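>>> Quick one, structure for this:
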Amino acid sequence: MKTFQHFPRTPVCLAVPALTILLVVFGMPIVRLFLTSVNAPAFSVGNYQAFLGQPANVRVLFQTIEMSIVATALCVLFGYPTAYVIAASPKRLRTALLVFVVIPYLTSLLVRTYAWIVILGDRGLINNALLNFGLISNPLPLLYSRFAVYIGMVHIMLPMMILPLVSVMVGIDRSLVAAARSMGARPLVAFWRVFFPLTLPGLRSGTLLIFVLCLGFYITPAALGGLRDAMLSTFIAAQVASSFNLAQIAASSFVLLSVAAIVLSLFGLDLSGKQKGTERPRRTSPRWPSSFAALKRCFIQLATSHRANRWAAHLYQPGRNDSRWNFAGAIFVASVMFYLLAPSVVVIIMSFSSGAFLEFPPSGFSLQWYRSFFGDPSWTDAAWTSVQIGVAVALLSTFVGTLAAYGLNRTFARLRSSLTMMILMPITFPSIVVAIATYLGLLNVGLIGSKTGIVLAHSIGAIGYVVVIVSATLANFDRRLEQAAMSMRAGPLQTARRVTLPLIMPGIIGGTVFAFIHSFDEVVISSLVSGFSIRTLPLKMWENIRHAIDPTIAAVASMLVLLPVLWLFAIYMTWWRSRPERQRTLASVPT
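The predicted model follows:
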């Protein structure tokens, strides 16, 4: 009884509003969806047997896993060298390169997908260039192919690989590599034996995140791929649109979810702080035939003296920078930045075309498509609806998420980890599964087809972003400042208003921005819970991409490309203006 009496005073109670929204909108519906998949209360696996009994379903499942693995491997292949060069760059250059990576990351997913449609299409940039140079006589079938899907998926996911790796690489002491070089290790050996193992946490996090998100990809494969490139999310969306057999949809959803859960349980849910596989297995020599063993010993003896002389020659010699490798790294990073930024630039240029259709380069420049956007009520009403919903989601998720982050920051580690994982479920589960569960949750409370329902549906993901960002800010917060303020007879509310909030305000503003972006770019959940009565700007763009390809969408996309620049400027100005406030706060609190 005393435990329940003191519960309202415990910090974890601050997470109750966030957990309540999550439980009503997503938690209970996902449990209901699982029970439906097993035919509760009879409890059978007939729906799963029916799914796995059809070869077409199994082929789509394995195709989804294959495409996710390939996209993840390509992100590692291009992301790791890019992050390495960025981390090794001077501070100002590193900041500029990170901005170039963050801008496409914050750009709307629909805009980036649409950019590749206009680049890879029959009248796109690549085919027009090849036709003008006379290299081909007919347009190449680049669009609606597996090739186009991989280009789009890697373009969207690559920043998620680069950013975690850079954050880890910047914190590595480069003197460790220099010490290995001074002991005679070649550059590649020093990198492989010293630097690479230290980057494994960031590589592991980025790989897991990208693979799980690729499993739930829906927009990009549906827009860029053909019928043979369908992923399981597309298959589930087709089931929702055609029959809405809840048992079959639930089974398909949990088959997809089980793949993500298996991968996370094997590699991503180790909370002990120890990485699996850190202990090296004892090496065992293979059993060679006697003749090969003698030949092996001969080569070892011949090479021993050479290795000893080379090791002595390089011993205690500082590592030298190879200009060729530096030049190659600069070219590689420039190519990656071009790949990330060029599609948006192409869309901006094409939006000023004066022709009747989009072309690059434009035959003339005109503002006709911008006039078409502002003169068409269907576009402006959709944009205003998205702004209203985005602002409501940002306010709700910022308030609830900040309370949850503050309460979890003051909770013991085991409970904090469990509750944080629950809050992050909507942004780690495949989006189509979250959309179906959210639809069921809002259907129970009668909010389908309402702005309130869409706000709640978007907020379950936006709260996760706010919790992550504010928690990262609180991790560097010195709680002795609050204790000092309270020792001067400041109450809890006054301490929070005068000490805590000014110091964590940059994190709160960052969480607000990400919450708004998450809502403003949401398509999959909105398509289910809007009930055909509310049209947001992303839904309007998605319908246009799928059916009409109205050139007006180029003007919309070009305006959305500029939003990340405004977000970054707002975050920077908030951080810059908060510096004097933080200094005054720190100076006013006795140490």
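>>> make it CA atoms for all contacts and neighbour counts henceforth
OK.
>>> ok now stretch 559-568, how far from the chain's centre?
18 Å (CA atoms, centre = their mean, to the nearest Å).
>>> buried set for that stretch?
Residues of stretch 559-568 classed as buried: 560, 561, 563, 564, 565, 567, 568 (neighbour count, 16 or more other CA atoms under 10 Å).
>>> buried set for stretch 171-191?
Quick answer for stretch 171-191 (16+ other CA under 10 Å): 177, 178, 179, 180, 181, 182, 183, 184, 185, 190, 191.
>>> do the same with stretch 442-456
For stretch 442-456, a neighbour-count test (16+ other CA under 10 Å) marks 442, 443, 447, 448, 449, 451, 453, 454, 455, 456 as buried.
>>> Can you give me the end-to-end span of it?
Length of stretch 442-456, first residue to last, CA to CA, to the nearest Å: 9 Å.
>>> Next, work out how far apart residue 443 and residue 435 are.
Going from residue 443 to residue 435 by CA to CA gives 12 Å.
>>> Neighbours of residue 48, how many?
When neighbours are counted by other CA atoms under 10 Å, residue 48 registers 18.
>>> That should have said residue 570, apologies.
Counted by other CA under 10 Å, the residues lying close to residue 570 total 15.
>>> from the buried residues of stretch 559-568, which single one is nearest residue 1?
The closest of the buried residues of stretch 559-568 to residue 1 turns out to be residue 567 (CA to CA; 48.4 Å).
>>> Another sequence for comparison is provided below:
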Amino acid sequence: MTLAIRVPRSTDTARRRSAWLAASLRFAPVVPTLLFLLVFFILPVGEILQGGLVNSDGTYGFGQFARIARTPVYAKVLWTTFSISLLTAAFSVVLGYPVAYLLSRVSDRVRERWLLWIMLPFWTSYLVKTYAWMLLLSKTGVLSSIALALGIVHETTGTIPSLTGVLIGMVHSMLPLAVMTMLPVMRGIDERLSQAAETLGAERSTSFFTMFLPLSSPGVAAAGLLVFVSSLGFFIVPALLGSPRETMIAQLVISSVLELFDMHFAGALSTVLLICSIAIFFLYDRMVGLTSLTGEVRERQRTSRAQGLKLALLIWVGRICAPLARRRETFRQGDGVRLVSPLGLFTIAVMIVLVVLVVPVLSVIPYAFTRGDFIAFPPKLFSVRWFGTFLGSPVWQSAVIRSFVVGFGTAVLSVVLGFGATLAMTRMPQRAVKPVFALMVAPLIVPRIVVAVGLLYLLSRFGLTGTNTGLIIGHTVLAIPYVVVTLAAGFQRFDWRLDDAARVMGASSFQRIRTVVLPLLMASVSAAFLFAFLVSFDDLTIAIFVSGGINTTLPKQMWDDIQLAITPTLAAVSTTLVVLIALVISVSSWLKRRTR
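Below is the predicted model of the structure:
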């Protein structure tokens, strides 16, 4: 005889409600971040799409886009924008690949030491880097003066303004991003695969081209895509280092808003840039296979014939390079012979790239201590009068104070939103993590100029333009991706058994976060806070559209001054920013070492 026990329906419903409530509590921390991005990122981008569809007479249509299509100058600017961005991405990946490869092969201590020098130009303001190249490449700059003194040339017109100057400035700005994007993928490649290939008789070069290079191709693809899309929204470098022939679309957007007051045409230009960015993103993903970065395996792979041709090409290149790699260049000095290995030459090339990254940033410092009334090489040292001019000016004081206030507010809000979102993603199913994470990092993909114009549409309706609140909101949109990526790395190393132990002992969710999670992740939280502060402190794009008035931020004040004249005061401001960034990076590195 079987005894059946019937569970009351009310009990079953209570269990379902309890499970639903528990799931809701786990996912609740991500809700504020999703709402924030929905209101201040998705809706502004939608505003751009809507604004671009408004004709000059106020009716809806495609008149603004027809104006772009029938005007040859806009087609030329679009072509210039894409060609410069493509060249920047290509040079950044080619120059950054050996740097990332070498950093992935060294020990952790050596890697961290060299990453400090890469992070310095990475976080240095675009204005400071561009100002440095103006001092180096101008007609009376350092390089021209040295070339004349050595008799290499008899007269010089300088390298700027020109396409070469624009490419130098943009590659210098984007190269650290390419290295930082490729490095994690290269570090994840198992060295035993190459060792196994060499054990089976493959030459080192053949092993590299047939094993390491294909496995690192997702990182190369991601670096090329991020650099390309980021370059589409550039306006600082082409405006200061280029001529009218190098005008990019972001410059037209700024001109349409600030000079022509044509918001609808600016929206149409931003829409074109946004659509092109999205189209290129999906096309690049489809051709190169960028989704493999997330660990996703495609159900429909490309034909094995295409993959076989790719592999055969790499093997062929490896076989060609193998004999060359075995040879050593010899340099006879008297009776002795000095051998230089290919690895040694490779290391020297990487060192040259790192020097080119760092030296332009540091070259600004001597000009801040000049005794002269203007910039000249060599500077007449030694005086601190320009620091006094900078710190004693009410205009600069107001800009510095506002930048610090907005930066601190941005850092606090970004960390609060980013921490909740990252914590919730650790408890989500893998299916839900990918779209949420994609939304969190979407502000990195969308050109910054598009976000700025969209925020101008939205914030002007609420009267937030020209306020610190509006700046904090805009900078938080830009800072959330950096916070989430930084915290995600910390959560991956977190031992969740400690949280389980605290829960078993009766600690509530808030108590576990306050007493277990936060103390153990303090290094990652501090690094995320500092990075969010730097993103806000360095931003110019949002500040141009949202800051408003005379009381502006430090980058906006630098932008206004640098277009008038290259003065020693700007060198003092740039030196102060370099010292601040170096201090922030050093503190972040110290916190990381202390945690380990």
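>>> Give the aligned range of the longest helix that structure 2 contains in structure 1.
Counting residues, the longest helix found in structure 2 (DSSP state H) is helix 72-105. Helix 72-105 of structure 2 corresponds to residues 55-88 of structure 1 when matched by TM-score structural alignment.
>>> The matching stretch against structure 2, how far on average?
Once the two models are superposed, stretch 55-88 of structure 1 sits on average 1.1 Å from its counterpart in structure 2 (mean CA distance after the TM-score superposition for structure 1).
>>> and that stretch, which residues are buried?
Neighbour-count burial for stretch 55-88 of structure 1 [16+ other CA under 10 Å]: 57, 60-61, 63-65, 67-69, 71-76, 78-87.
>>> Same check on stretch 133-152 of structure 2?
133-145.
>>> Can you say which helix or strand has the spatially most central residue of structure 1 in it?
Computing the C-alpha centroid of structure 1 and ranking residues by CA atoms, centre = their mean puts residue 160 first, at 5.1 Å. Using DSSP states H and E, residue 160 of structure 1 sits in helix 146-170.
>>> Distance from the chain centre to that helix, please.
9 Å.
>>> what's the matching range in structure 2 for that helix?
Mapping helix 146-170 of structure 1 onto structure 2 (TM-score structural alignment) gives residues 163-187.
>>> Check the mean deviation of the matching stretch from structure 1.
With mean CA distance after the TM-score superposition for structure 1, stretch 163-187 of structure 2 departs from structure 1 by a mean of 1.1 Å once superposed.
>>> Return the residues in contact with the counterpart of residue 43 of structure 2 in structure 1.
Matched across to structure 1, residue 43 of structure 2 falls on residue 28, judged by TM-score structural alignment. Residues counted as contacts of residue 28 of structure 1 (CA atoms under 8 Å, 6 or more residues apart in numbering) are residue 441.
>>> How about residue 475 of structure 1?
Per CA under 8 Å, 6+ apart, neighbours of residue 475 of structure 1: residue 409.
>>> which one in structure 2 is aligned with it?
In structure 2, residue 475 of structure 1 lands on residue 492 (TM-score structural alignment).
>>> ok, its match to residue 521 of structure 2 distance?
11 Å.
>>> Also residue 512 of structure 2?
Residue 512 of structure 2 sits 12 Å away from residue 521 of structure 2, taking CA to CA as the criterion.
>>> Equivalent analysis for residue 221 of structure 2, please.
Taking CA to CA, one finds residue 221 of structure 2 at 31 Å from residue 521 of structure 2.
>>> Also residue 482 of structure 2?
Where residue 521 of structure 2 is concerned, residue 482 of structure 2 sits at a distance of 16 Å (CA to CA).
>>> Mind checking which of the two has more residues around it?
More crowded of residue 482 of structure 2 and residue 521, by other CA under 10 Å: residue 482, with 23 against 17.
>>> Just tell me what that one corresponds to in structure 1.
Mapped onto structure 1 by TM-score structural alignment, residue 482 of structure 2 lines up with residue 465.
>>> Quick check, that match in contact with residue 509.
No: between residue 465 of structure 1 and residue 509 there is no contact under CA atoms under 8 Å: 11.7 Å.
>>> Can you name the residues that contact residue 577 of structure 2?
Contacts for residue 577 of structure 2 (CA under 8 Å, 6+ apart) come out as 124, 125.
>>> what helix or strand is the aligned partner of it in structure 1 on?
Mapped onto structure 1 by TM-score structural alignment, residue 577 of structure 2 lines up with residue 560. If you go by DSSP H and E, residue 560 of structure 1 is part of helix 552-588.
>>> which residues in the stretch 201-350 of structure 1 form helices?
Using DSSP state H, counting those that start in this stretch, the helices of the stretch 201-350 of structure 1 run over 219-224, 232-242, 246-267, 290-314, 323-350.
>>> Check those for me and report the most buried one.
Most buried of the helices of the stretch 201-350 of structure 1 by mean neighbour count (mean count of other CA atoms under 10 Å) is helix 219-224; its value is a mean of 22.
>>> once the structures are aligned, where does that one end up in structure 2?
Under TM-score structural alignment, the match for helix 219-224 of structure 1 is residues 236-241.
>>> residues in contact with the matching stretch?
126-127, 130, 134, 160-162, 165-166, 169-170, 246-248, 251, 563.
>>> compared with structure 1, how much does it deviate?
Average distance, stretch 236-241 of structure 2 versus aligned residues of structure 1 after superposition (mean CA distance after the TM-score superposition for structure 1): 1.2 Å.
>>> Show me what the longest helix of structure 2 is packed against.
Applying 3 or more CA pairs under 8 Å, 6 or more residues apart in numbering; DSSP states H and E, we find helix 72-105 of structure 2 packed against helix 63-70, helix 108-123, helix 163-187, helix 213-232, helix 249-258, helix 342-362.
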